[in-house]
Each structure stands twice: as structure tokens, then as C-alpha cells.
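J.: Provided below for reference: sequence and predicted model.
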Amino acid sequence: MMQLHIENETSPLKAVILGTAESCGPVPKPEEAYDPKSLEHILAGTYPTEADMVKEMDAFAQVFQKHGVTVYRPDVLIDCNQIFSRDIAFVIEDKLFHSNILPDREREFEAIHGVLEKIDPNKIIRPPQEVHIEGGDVMPWNDYILVGTYTGTDYPDFITARTNKEAVEFLKAQFPHKKVKPFELRKSNTNAKENALHLDCCFQPVGKDKAILHKNGFLVEEEYHWLVDYFGKENIFEITKEEMYQMYSNVFSISPEVVVSEQNFTRLNNWLRKQGFTVEEIPYAEIAKQEGLLRCSTMPLIRD
């Protein structure tokens, strides 16, 4: 049996599910887009090709291999976008949560049965139907679980609002010994530069005490300031609206010392190196066109 173990975002990674871009299907029609950035590229004729995305994911897989991480891939479903494995499930401590996501993505969860069969079924939890939650909004950080949410009464109008207030209450009930801290995120169905699809689109911890942060992603200024105070101004890399749009905060930590980043993120990668990180740069700009990047494509199972 596999012993799941995730306490935070950066401890040394032992096992991970990496999505797949194989057979990801034809270019979606505009009305099928789940987010404003994909829509933009569909309309512009610049939507990424399967061959380019497969290449990018292979580069990611090679970095994991180099660092001795066990990588699981989902079964390939024909004509199904399975790149973003973070959406379908997430692990906190020794439990795997089956996200309640957009209903037509249920097949994606079934495609990781190879991993699910290795886990004690009592440790696989399906939240009740009214709990909407996706892994991109959930960040275990030691004593805390940081959660991106949207609680406006217009929640149902936003296809970009993925985690609701019921999800926050659900996590509090599951982990009474942890502090569950929600953050209201800015949502837009039409403007990708004004939309924080998930918490990891405007914030992510790196190392032991640093963070990447975008102020405008947060609807409530006090919640943004809470993060600034928690990590300390001198430990924060503040990204611009354009950098948020390029997904700068969606890098991925293999350990407290090693961060996988996109090769074009020059300003961020220089800062990370100045802070003493090893930066593994890979091409991921095509996948970024779907409003997801490195953290979105991974679902960590075990960290030391």
C-alpha cells in the first residue's frame, strides 16, 4: 500500500501524478472554454497543439526523473484534456480528496485508477455534492491549510469560481487540528488578466519561508496583507498583472532547494537563484495558454 504524506508545498518530493497531453482532443469551440485565457487563444487561432504540449510535459517528466521522483501518469483517454491533474484530486496529510469538479471531467479521476488501487480506500475521500473544490485552490502549509475561494452571491455566474464556502467548512471539519485560512479571489469569465482561477495563480510558497505573490488576485486587501506579514516583505517576490497572466506563481517545488520554472520567467528565475534556489527551467509556454502551468499539471502524493 502507498502511504500518502503531504504537509506542505515544498518538502522533498517522492511521488507525484503528472498529467498527460496525449490525445487531448481537437481545439475546443469558444463556448466550450473553461477560462478566459483558453478562450483568447481559441479565438486568436493560437491554441496550443498536442505535439507541442506533449513535448513540454516530457521535459517536466525528465526533471522528475533526474531528481529521483516516482512519476505516475493517468491512462490516456481519447480526445480528453488530462493535463491538469491538480484539479481532479489533492492530498493533505495521508488522505486523498476526490475533487467535485465540472461534471464532464469525472472521467479524468477514473483515469488515475492505477494509483488509487495502491491507496487504502478509507483514505480516499469524496466530499459531499455541495462542496465545490479543486486542488489549485488548496495549499497545505504546515499548521495551515490556505484555501482560495469565492463566496459572492454571484458565485454560480462564474465558471472561473471553483471552490466555494462549503469547501472551507468541509476542510475545517476534516482537519480540526489545522488552521484553515480562506482567501477571496478575483474572478472574471472574460478577462484573463483580472481572473485568479485558483489560489496558485496568484500565490505560492517556495523554499521554507518565501513566496511569490500577486496583490490584485485578492479581493480583500487584508487577506493579501496577512500573507505579506506571514512571510515577511523581504521574502516575497511580487509579480505584476502581466506576470500573473503568464502564470509566474504557478511554478513547482521538488524540494525546499529545487524549483521547476518556465524558461521565459527571467525576472523570477533570477530572483530565485539569488535566494539560493536551484532552478530547473523547462519550456511550458504552450500549456500556459490554457491558464495552467507547472503546479496545475502535478498532483503530489508523497513528500518527506
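T.: Nice, I can see it.
J.: from here on, contacts and neighbour counts on C-alpha atoms
T.: Fine.
J.: who touches the closest residue to Ser297 other than its chain neighbours in this structure?
T.: Spatial nearest neighbour of Ser297, excluding adjacent residues (Cα to Cα, 6 or more residues apart in numbering): Phe84 at 4.3 Å. Listed by Cα atoms under 8 Å, 6 or more residues apart in numbering, the contact set of Phe84 reads 19, 292, 296-298.
J.: Which of those residues ranks first by neighbour count?
T.: For those, counting by other Cα atoms under 10 Å, the largest number of neighbours falls to Gly292: 28 neighbours.
J.: Provide a list of residues in contact with it.
T.: Gly292 makes contact with 84, 201, 247, 250, according to Cα under 8 Å, 6+ apart.
J.: Next one: the second one relative to Asn216, how far apart?
T.: With distances defined as Cα to Cα, to the nearest Å, the gap from Cys201 to Asn216 amounts to 11 Å.
J.: Please say which of these two ends up with more neighbours.
T.: The neighbour comparison of Cys201 against Asn216 (other Cα under 10 Å) goes to Cys201, with 30 against 20.
J.: Please tell me how far that one sits from Val27.
T.: Separation of Cys201 from Val27 (Cα to Cα) stands at 23 Å.
J.: do the same with Glu9
T.: The gap separating Glu9 from Val27 is 33 Å, by Cα to Cα.
J.: who has more neighbours, those two?
T.: Glu9 (24 against 17).
J.: Surely that one touches Asp209?
T.: No. If you go by Cα atoms under 8 Å, Glu9 and Asp209 don't touch, sitting 11.1 Å apart.
J.: ok, structure two:
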Amino acid sequence: MKAFLKNQYDKLIHYLMVYPCNFEITDPGNPYKGKIDYPLMFSQYNNFVNTLINNGVKVQFLDLINSPSQVFSRDIGFVVGDILFISKMKSPERIHEPAALIKFAEKYNIRTYHMQNHIEGGDVVLHDEVMFVGMSRRSTLEACSEVQEVLNSNNIPVKVIPINFDNKKLHLDCVFNSIDKDRCILSSYVYDTDIIKSHFKKVISLKDEDADVLASNFVCLGNNTIVTSNKTTAKLLFEEGVNAIYSDYSEVIKAGGSFTCSTLPILREHN
């Protein structure tokens, strides 16, 4: 099986996901703890998966680990070029989640690199010649240097760029996302806006209240099509000429993640 990614918007071929069998909010400070409507949550998740499949995406599910947050498969790894980087998780309740990804990679003979420093896939936004990495509570500058060394040694021409943002937000993909080669969506929670803007011709600004409900956490399927759980994003992108598909994901969002968080892309078309 092949893995290859150079950005987040080329035609999507293959996603890895984890069915939310053990889904639970464990954060005592989350006001939705103990308030998940599970039948609705499963229905919303199934609708999202069916939307992906109906748009030609191959979806495979990783083995279950006893983790309440495993549905957020984005965090356990990320692909750059033809290398699948296995994340080193910082949260104690999630440190075993990459084991399912390692097992999958071994079964299908996918080229991997195991990170020695803390980094999570939710902080990685790959954009052709650059890889933005959010300096969150769970990703480090040391990890940025480590990834850069691996890319350099494998002749993968991608520059790793650390991005500072408000650490009250869990990951970079909660406050920033690319739409295509020329456009991105960005909230004021990102501090290094000038760095990001230098790599895009157009930046669409997102209001803080929309970022708070994960309006930037959409997925690009290619062919100018995105799937979003936020009606404001759907409207903004529709006005930009993007085919924006809205799908309700409110029950999963209660735990702090939406569509980007719930999907680990391993293959997109490339020239």
C-alpha cells in the first residue's frame, strides 16, 4: 500500500479513521461531560463516513485501543511525502493510540518514522513546499527540528515552519486550514499570521466565535470540494466558489474535535 501527501487539498484517495466505540469526554472542565447523545453521535458519524465514501474516498478503520479520544485519528500520525510519521503523544490517556497505526503500517508495508519528540498530527498543516506546525501544548520545537532532519535526509523538499497560536485552542487545525494552493481560512487566534499569509494569495478571515466551534476544522476532498460541520464556513466557501458540503457533527464537537480531527489522510493524488 502506498502513502503520499504533499498538501491538504489534492484529490483525496484514502483516509484512516477510528470508529467512536469508546468515545467519552473525560475532561472535568468540559461542560458537555456526561452529556453526549450517543444515538445522535453515531448517526452523525455514520453520515460523515457515508459522505466520504459517496465522494469516492476509501475509508479504513484502525483497530480499537481503549481510549476515549481515539476517534480523533488525525493526531496519531501524519504523512509527508511518502513517509508516515508516527506521533509521540503527550496526553497520558492517548499515549497508546499510535499502536493501532503502527500495526496498520506494518501490515501494509508503509514506510514509517517514529517520532522521538512530542508532536501531534492536529498541529500539522502540510502545504506543498512547507509544513506548518502549531506550537501547541502537545507539539514542540524539538519535534519540528526532528521532522526537518528526516525530510532533509530523505531528499523531501519541505520546510518545517513553527506557528505560534493561542494555546487555549488544542491544535493548529482548530484555528487555521488551507482550502487550496492559493487560499486558506484563518482566525485571529493565530499569532504568526504574516508567516502564513506569505504562502497564500488570499486569506479568508474567520471570526473568533466561529473558530470556537471549529469552523476551520473541515476536510478537503479535492476537485474544489470540502466537507464542513459549520454553516458559516459552508457559506463563506460557497461564496468563494467552493462546493461546500455541510454535515452536522455537533455531538463529536462537544469533545473538541471535528472533521479534520477525525480523519488521518494517507494518500492523495499527485503529479
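T.: Perfect, thanks for sending it. Predicted model, so just to flag it, every value in this text is computed and none were measured.
J.: circling back: trace the residue nearest to Ser297 of the first structure over to the second structure, please.
T.: Superposed on the second structure with TM-score structural alignment, Phe84 of the first structure falls opposite Phe72.
J.: Equivalent analysis for Cys296 of the first structure, please.
T.: With TM-score structural alignment as the criterion, Cys296 of the first structure pairs with Cys261.
J.: wait, is that match part of a helix?
T.: No. According to DSSP: H, G, I helix; E, B strand; the rest coil, Cys261 of the second structure belongs to no helix; its state is coil.
J.: now the aligned partner of Gly207 of the first structure in the second structure, nearest residue through space, not along the chain?
T.: In the second structure, Gly207 of the first structure lines up with Asp180, judged by TM-score structural alignment. Among residues not flanking Asp180 of the second structure along the chain, Tyr9 sits closest, at 5.4 Å (Cα to Cα, 6+ apart).
J.: Who are the contact partners of that neighbour?
T.: 178-181, 220-222.
J.: tally of neighbours for Asp304 of the first structure?
T.: A count of neighbours around Asp304 of the first structure, defined by other Cα under 10 Å, yields 13.
J.: Show me which positions of the helix ranked longest in the second structure end up buried.
T.: As assigned by DSSP state H, the longest helix anywhere in the second structure is helix 38-54. Using 16 or more other Cα atoms under 10 Å as the test for burial, helix 38-54 of the second structure gives 41-42, 44-45, 48-49, 51-52.
J.: Provide the aligned range in the first structure for that helix.
T.: Aligned using TM-score structural alignment, helix 38-54 of the second structure spans residues 50-66 in the first structure.
J.: Check how far that stretch sits from its aligned residues in the second structure, on average.
T.: Superposed on the second structure, stretch 50-66 of the first structure shows a mean distance of 1.4 Å to its aligned residues (mean Cα distance after the TM-score superposition for the first structure).
J.: roughly how far is that stretch from the heart of the chain?
T.: 17 Å (Cα atoms, centre = their mean, to the nearest Å).
J.: which residue packs closest to the alignment partner in the first structure of Glu142 of the second structure, ignoring adjacent ones?
T.: Counting by TM-score structural alignment, Glu142 of the second structure corresponds to Glu166 in the first structure. Nearest non-adjacent residue to Glu166 of the first structure, counting by Cα to Cα, 6+ apart: Val131, 5.2 Å away.
J.: again, but for Asp248 of the second structure
T.: In space, Asp248 of the second structure is closest to Ser229, 5.3 Å off (Cα to Cα, 6+ apart).
J.: Quick check: the aligned residue for Asp210 of the second structure in the first structure?
T.: In the first structure, Asp210 of the second structure lines up with Glu243, judged by TM-score structural alignment.
J.: Quote the end-to-end distance of stretch 25-38 of the first structure.
T.: Start-to-end, stretch 25-38 of the first structure (Cα to Cα) is 14 Å.
J.: next one: stretch 30-38 of the second structure
T.: End-to-end distance for stretch 30-38 of the second structure: 17 Å, by Cα to Cα.
J.: Centre of the chain to it, how far?
T.: Offset of stretch 30-38 of the second structure from its chain centre (Cα atoms, centre = their mean): 23 Å.
J.: quick one, strands of the stretch 101-250 of the second structure?
T.: Here the stretch 101-250 of the second structure has its strands, by DSSP state E, counting those that start in this stretch, at 112-114, 124-127, 130-134, 159-163, 176-178, 183-187, 202-206, 219-222, 225-228, 243-246.
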